[in-house]
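> everything below, folded, please.
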Amino acid sequence: MPTTMDVQRLTTLLPPAEGWGEVVHLSRVGSTNTAAATRGVLWSPVVTEHQTAGRGRLGRPWQDTPGASLAMSVLVPPVDPPGWLPLATGLAVRSALVSEGVDAHLKWPNDVLLPGDEDRKVCGILCQSQPDGRVVVGIGINVGHDRGDLPVGTATSLRLVGAHVDRTTVAATVLRHLRRQHTALTEGGDRAEEVRAAYAAACATLGRRVVLHRPDGTREEVETTGLDREGRLRVTGAHGSDTVAAGDVQHIRLPGASSS
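The predicted model follows:
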């Protein structure tokens, strides 16, 4: 199982001189998102060894095995348009995993999938807007789980694809990528366009047929045609063209290929 997070080294990798707040390490917490929101300090990461009440998108519970996950949250300023922050967070996680030699790609909006384990999901992300406009970004990565530790058959871990990583290093790399993406989106122009292009290149959803699961419970088979400027998914189906701001997509299995 992974060792305890090295808070001193994480602080060195995220120094106050570069605008990072205090690294808060909790042995156990209900939700790192709640803890980060309560603290109210920008770019002050909250990390934990055991999250007992984590949530994913659409309110789904995100179960945790003590010491096996990388669970952390950080409060960040808003970006415009806001829909790009969750996508950029997924891109940050994917970039960090690739730097560790892990093959990974994205499923819209921000699921991180591992082709090495039949495109199962390795990471959960939840961005929660605060009353003052700031946003808590929550990230949970399955690191050291065995198959039996995972709550659903569509989940995986880095260990299951043979990746033995240091959680402290991965935490710092994810957060640094996230901050670079955030800065680019805030600056706008060509910098923001670079983030959008990088996301499109890493997203396996674009340009394929999927089953779209909408928040109201309806499902529709559609073809994805790209993203709009808000980060919404452009689709074409039996009822014409549409843009989708929220929901899940299921990649349709092609002959000889795995599904996700």
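
> contacts, neighbours, all on C-alpha from now
Noted.

> and stretch 162-179, which residues are buried?
For stretch 162-179, burial by neighbour count (16 or more other CA atoms under 10 Å) applies to 163, 165-179.

> return the distance of residue 57 relative to residue 25.
Applying CA to CA, to the nearest Å, one obtains 24 Å for the distance of residue 57 from residue 25.

> actually residue 219, not the one I wrote
Distance, residue 219 to residue 25, by CA to CA: 41 Å.

> look at these two and report which has more neighbours.
Shown here are residue 219 and residue 25; by other CA atoms under 10 Å, residue 25 has more neighbours (17 against 14).

> quick check: the gap between the residue lying closest to that one once chain neighbours are set aside and residue 188.
Nearest residue to residue 25, sequence neighbours excluded (CA to CA, 6 or more residues apart in numbering): residue 47, at 5.0 Å. Using CA to CA, we find residue 47 at a distance of 30 Å from residue 188.

> ok, those two, which is more surrounded?
Higher neighbour count among residue 47 and residue 188: residue 47, with 31 against 16, using other CA under 10 Å.

> how far off centre is the strand or helix carrying the more buried one?
Assigned by DSSP states H and E, residue 47 falls within strand 46-48. Strand 46-48 sits 16 Å away from the centroid of its parent chain (CA atoms, centre = their mean, to the nearest Å).

> alongside the first, I'd like the structure of this one:
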Amino acid sequence: MRGPLDSEALHEALVTSGTPWTGVDVHPALGSTNAEAARLARPFHVVVTDHQQAGRGRLGRTWETPASTSVTMSVLLPAPDAGRGWMPLVTGLAVRDAVAEVTGLQADLKWPNDVLLPADEERKVCGILCELQPGGVVVGLGINVDQSREELPVDTATSLRLAGAEDVRREDLVVAVLERLAHWHGLLSSGPQGRAEVHAAYRRACVTIGREVDLHVTGGDVRRVRAVGVDDDGRLVVAGASGEYAVAAGDVVHVRSAAG
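Predicted coordinates:
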């Protein structure tokens, strides 16, 4: 449903006993929620906008959506003592859980930071950008909610509406994502047992594992490899002609399913 976010409802749902969230800023329009969260530097303070006008994705890509069609938000979270490379991955888990809870749609995770909808041919419904800051990690995400096909920038993108979930209340999605993000971030920060639970959950949800993929690495090379796992640092483990090795998200431009 299109229309401005209800800031009072979000504050009432999130800033309450038993949750870590300390405040919610709802902006009618904003250049970048990640930049605003970094500027504020307030842990667990949520920044959300109806219209992001200068958003950023991985590797400096730009990202903008029509007003009132998406969930676009960022929050500064304390960096876990171990496993900072897992922050984009646990954010994907939170989005996956929230989409299922609010819409009933299955969502799959593509390493390192994409959420896909099988109901629309595994098109991308959400992108995630995590940026390390002096006060922690800014977690930013954008979920396409109500866009038509014509309002999306590329054919590989989708929205919840296009996958069959119409009239999604964006406030419900914001709250569900943040509830699940608090859960997974808490486990990641809780010690070895919690981290192991996070790792296992992500590996079950990641559809990249087990597939033949074309690995587009920085410098322009493309390698045909099989993705065989995700290691304890959050890196993708692949098997190629020279054996198994791990690649970090910062070294990869694209991971695409191999053609043919």
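
> what does the TM-score come to for these two?
The TM-score (TM-score structural alignment, normalised by the length of structure 1) is 0.94; 253 aligned residues with a CA RMSD of 1.3 Å.

> ok, now which ones touch residue 43 of structure 1?
With contact taken as CA atoms under 8 Å, 6 or more residues apart in numbering, residue 43 of structure 1 is in contact with 19, 20, 21, 74, 75, 76.

> mind running it again at 10 Å?
Counting by CA atoms under 10 Å, 6 or more residues apart in numbering, residue 43 of structure 1 touches 14, 16, 19-23, 36, 73-77, 136, 175, 179.

> same check, this time on residue 135 of structure 2
Residue 135 of structure 2 sits next to 38, 41, 42, 43, 76, 77, 78, 79 when contact means CA under 10 Å, 6+ apart.

> kindly provide the distance from the nearest residue to residue 87 of structure 2 once chain neighbours are set aside to residue 222 of structure 2.
Among residues not flanking residue 87 of structure 2 along the chain, residue 130 sits closest, at 6.9 Å (CA to CA, 6+ apart). Counting by CA to CA, the separation of residue 130 of structure 2 from residue 222 of structure 2 is 25 Å.

> so which of the contacts of residue 135 of structure 2 are in strands?
76, 77 (DSSP state E).

> any idea which of the contacts of residue 135 of structure 2 has the most stuff around it?
residue 76 (27 neighbours).

> what about the residue lying closest to that one once chain neighbours are set aside, is that helix, strand or coil?
Nearest non-adjacent residue to residue 76 of structure 2, counting by CA to CA, 6+ apart: residue 138, 4.3 Å away. Secondary structure, DSSP: H, G, I helix; E, B strand; the rest coil: residue 138 of structure 2 is strand.

> which residues does residue 138 of structure 2 contact?
Contact analysis of residue 138 of structure 2 by CA under 10 Å, 6+ apart lists 33-38, 41, 43-44, 74-79, 87, 129-132.

> ranges for the helices of structure 1?
Assigned helices in structure 1, in chain order: 7-13, 32-39, 84-99, 167-187, 189-202 (criterion: DSSP state H).

> the fourth one corresponds to what range in structure 2?
Spelled out, that is helix 167-187 of structure 1. The alignment of helix 167-187 of structure 1 onto structure 2 (TM-score structural alignment) spans residues 170-190.

> which position in structure 1 aligns with residue 225 of structure 2?
Aligning on TM-score structural alignment places residue 225 of structure 2 opposite residue 222 in structure 1.

> ok, that match - contacts?
With CA under 10 Å, 6+ apart, residue 222 of structure 1 has these contacts: 208-212, 234-242, 249.

> and which of the contacts of residue 43 of structure 1 is nearest to residue 96 of structure 1?
residue 175 (8.9 Å; CA to CA).

> coming back round to it: residue 122 of structure 1 is nearest to which of the helices of structure 1?
helix 84-99 (10.0 Å).
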